[in-house]
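1. heads up, no residue letters with this:
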């Protein structure tokens, strides 16, 4: 589905703050239950939006007066589907301004995963405003300043942003709370601060989506490989944070006597193992 026309018209300026309804006509009949889930608005309203349908047209009832001199962005993400269950390939954005100008800032990029850079579709992408001296939004605010979603090619595009610096993250938001949770795949930006402006080029380095690992490795086996070396195997690949011998404290299994360690190194061809060399 696509948007045929809107009232107020897309990209219109000086829209009255007393406007109570955004009317959107689609090219075909829409699965109505998909709209509340697919729609996000920037800036957000405190109260819930209401929807009134007539054929292919939906009236989105705005619950409060609009802010003066503000660009409003209504984004329908890829959860929007037609009456046959066919979803959008990429988000649709409708914007207008209650002031004399509309924001034209843009940020474009791509989300991928794995060493081969496989495109990741239907991933939420959030942009957080950065103050001029900010080192990062820590913790992340409760809600992002802007939201969009990746298309089938993994690409995403923010439009109508206020020009400035942003921290942009990608998130497989399974529970739709618009916050990264421990078991959700997450990607930090290739550069800490990205600038939104009207001539922004696509960020050349992709956001790399990865699953957070919150479980420590489990010891599986300790096996001697020579008179003064033994191999410690775990249930998953491990990386040595330190090679300091004093970080390891093995004991003789028969006497319980501490064993001095002279060195620790990763096991060749065994990513889930570490070799310990004793005195």
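-> Sure, I can see it. Here the structure is a predicted model, which is why all the values come from computation and not from measurement.
2. Going by C-alpha atoms from here, please, whenever you check contacts or count neighbours.
-> Noted.
3. quick one: contacts for the residue nearest the centre of the chain?
-> Closest to where the C-alpha atoms of the chain average out (Cα atoms, centre = their mean) is residue 170, at 1.8 Å. Contact partners of residue 170, counting by Cα atoms under 8 Å, 6 or more residues apart in numbering, are 111, 123, 124, 125, 126, 186, 187, 188, 189, 207, 209.
4. hold the first one in mind and look at this next one:
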């Protein structure tokens, strides 16, 4: 009897231990398997008004979708044309409502384009091309304008470029007038303006960076029609090629004075500088970042003030007479002016080979006040030490860039550039240190060449033909011509050829002027990328600029 009791107790203990584990295991096994993943985008189930409705006079727009949705960036994504002014939005689990603050216009077709604002709540599937179109009259406008927008200088097709349509009048200006109809480009640069009314319109495309529907020439690339207007009475196509066309006048943004320098910062690029009423013996200056002018003190008391006039030409070839006040900050008693080494950069750089047409360039961080030409020498492997005559050297306007001309460089395959200590003395009495760099001429068989012709219907045309690196559009070589072009001694690689129609023959690309309806100078590209191999010649390329 005692043994049976012990067996009962043992069974009870075993059950007490295993029943919870069994229940837990059963609970886990009871979980239902996951269903099929939702890949469908939300669709409109009901709307007020119905799509393509006529004679709608209400002030509240409602959308109900076939599933739970979330609304993302509605203010940026929702495009309403024509504009309805201000409105109030209410978000619901399966839709939204828009209450209009003002009365809709008579005889007008409205389009509510939600673009990427609507997505389902579970899997974030975006509803594409969700639109609501309705009219306040008996008719729905049905005309269309479609096209593509690209960037003029690199042919890329940007997304979210505003394509704008304005009711035409003599005074319409895209920087002060908001468009009546507008749309934004997709990821391929394509656009479609729908449900347009017949009439005369002006048209433009620009990158509306601040989303105010107004063109800002200071920072927004643009293109526009040059005609006074388009007379829209049938569907049409219109393409654009946008580029930055900053028309702001040249002005000083900021000036900063230190013990050693005075810096004037300008708002746009400067092409050339000439100083008037400036002491030629003790005032040095240089252009920095192509838009700022830095002046240096040389043998001049910091208490002196110079009043000079700068004749400046900006990047649009506009001339300015700008008065400048040059006064260096006085040095405090505790302040110590430290002298540092005069730094410079040699091109070609370390490890780079000289091409047969290369010169050597020495670029300094500041103007050079004095230098000794024979302090710069070349040493060859044969033990030769060569100094060059003065005509072998060419300084730029600011005395901060020295070119050693190709004609005077050693003909030996390998040689060394040697610069003695104190060969160059900077404007702040800082001097250069000893510098050596091994240089080597590249074998001409390691290069290739490219040549061709620009075809134009106009006689006496001028072109700027640029060979660009395909990966970053960085200019590699440039030729100015009227038809034939040739690029010699080109390193192997992948290239693009860009042709600028130099209409005024000034040697560079000119931007347009939206106020004068003058486009930027036309840019064309060779139809495909060019892969150049060593010791290989690509000939007779034809670039047609008549298109």
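-> Cool, got the structure. Predicted model only: the values in this text are computed from it and were never measured.
5. How close are the two chains, by TM-score?
-> In this superposition the chains share a TM-score of 0.67, using TM-score structural alignment, normalised by the length of structure 1; 228 aligned residues with a Cα RMSD of 3.8 Å.
6. circling back: among the contacts of residue 170 of structure 1, which one sits closest to residue 66 of structure 1?
-> Checking those against residue 66 of structure 1 by Cα to Cα gives residue 126 as the nearest, at 22.9 Å.
7. Tell me which residue of structure 2 lines up with that closest one.
-> Aligned against structure 2 by TM-score structural alignment, residue 126 of structure 1 finds its counterpart in residue 164.
8. Skipping adjacent residues, who's closest to that match in space?
-> residue 182 (4.4 Å; Cα to Cα, 6 or more residues apart in numbering).
9. Isn't that neighbour up against residue 161?
-> No. Contact criterion Cα atoms under 8 Å: residue 182 of structure 2 and residue 161 do not qualify, at 10.2 Å.
10. How many neighbouring residues does residue 126 of structure 1 have?
-> Close neighbours of residue 126 of structure 1, defined as other Cα atoms under 10 Å, add up to 21.
11. Which strand or helix spans it?
-> strand 124-129 (DSSP states H and E).
12. Give me the residues contacting that strand.
-> So strand 124-129 of structure 1 is contacted by 137, 141, 144-150, 156, 164-173 (Cα under 8 Å, 6+ apart).
13. So residue 25 of structure 2, which state does it fall into?
-> State at residue 25 of structure 2, reduced to three classes by DSSP: H, G, I helix; E, B strand; the rest coil: helix.
14. no no, residue 143 of structure 1
-> coil.
15. Same check on residue 110 of structure 2?
-> Criterion first, three-state DSSP; result for residue 110 of structure 2: strand.
16. Touching, it and residue 81? I think so.
-> Yes. Taking Cα under 8 Å as the definition, residue 110 of structure 2 is a contact partner of residue 81 at 5.7 Å.
17. Residue 35 of structure 1 sits in which helix or strand?
-> Using DSSP H and E, residue 35 of structure 1 falls in helix 34-38.
18. Just tell me the aligned range of that helix in structure 2.
-> Going by TM-score structural alignment: helix 34-38 of structure 1 matches residues 73-77.
19. Then stretch 55-75 of structure 1?
-> Counting by TM-score structural alignment, stretch 55-75 of structure 1 sits on residues 93-113 of structure 2.
20. following the strand holding residue 126 of structure 1, which helix or strand shows up next?
-> strand 146-149.
21. Where in structure 2 does that following strand fall?
-> Taking TM-score structural alignment, strand 146-149 of structure 1 hits residues 181-184 over in structure 2.
22. ok, average deviation of that stretch from structure 1?
-> Compared with structure 1 after the fit, stretch 181-184 of structure 2 shows a mean deviation of 0.9 Å (mean Cα distance after the TM-score superposition for structure 1).
23. Run through who's touching that stretch.
-> If you take Cα under 8 Å, 6+ apart as the criterion, stretch 181-184 of structure 2 is touched by 79, 81-83, 159-166, 191-193, 196.
24. now stretch 192-208 of structure 1
-> By Cα under 8 Å, 6+ apart, stretch 192-208 of structure 1 touches 104-114, 117, 130, 136, 161-170, 187-190.
25. One more pass at 7 Å, please.
-> 104-113, 161, 163-167, 187-190 (Cα atoms under 7 Å, 6 or more residues apart in numbering).
26. buried ones in that stretch?
-> 193, 194, 195, 196, 197, 198, 206, 207, 208 (16 or more other Cα atoms under 10 Å).
27. Show me what the fourth one lines up with in structure 2.
-> In structure 2, the residue paired with residue 196 of structure 1 according to TM-score structural alignment is residue 232.
28. May I ask you to confirm that residue 223 of structure 1 is in contact with residue 231?
-> Yes. Residue 223 of structure 1 lies in contact with residue 231 (Cα atoms under 7 Å); the separation is 5.2 Å.
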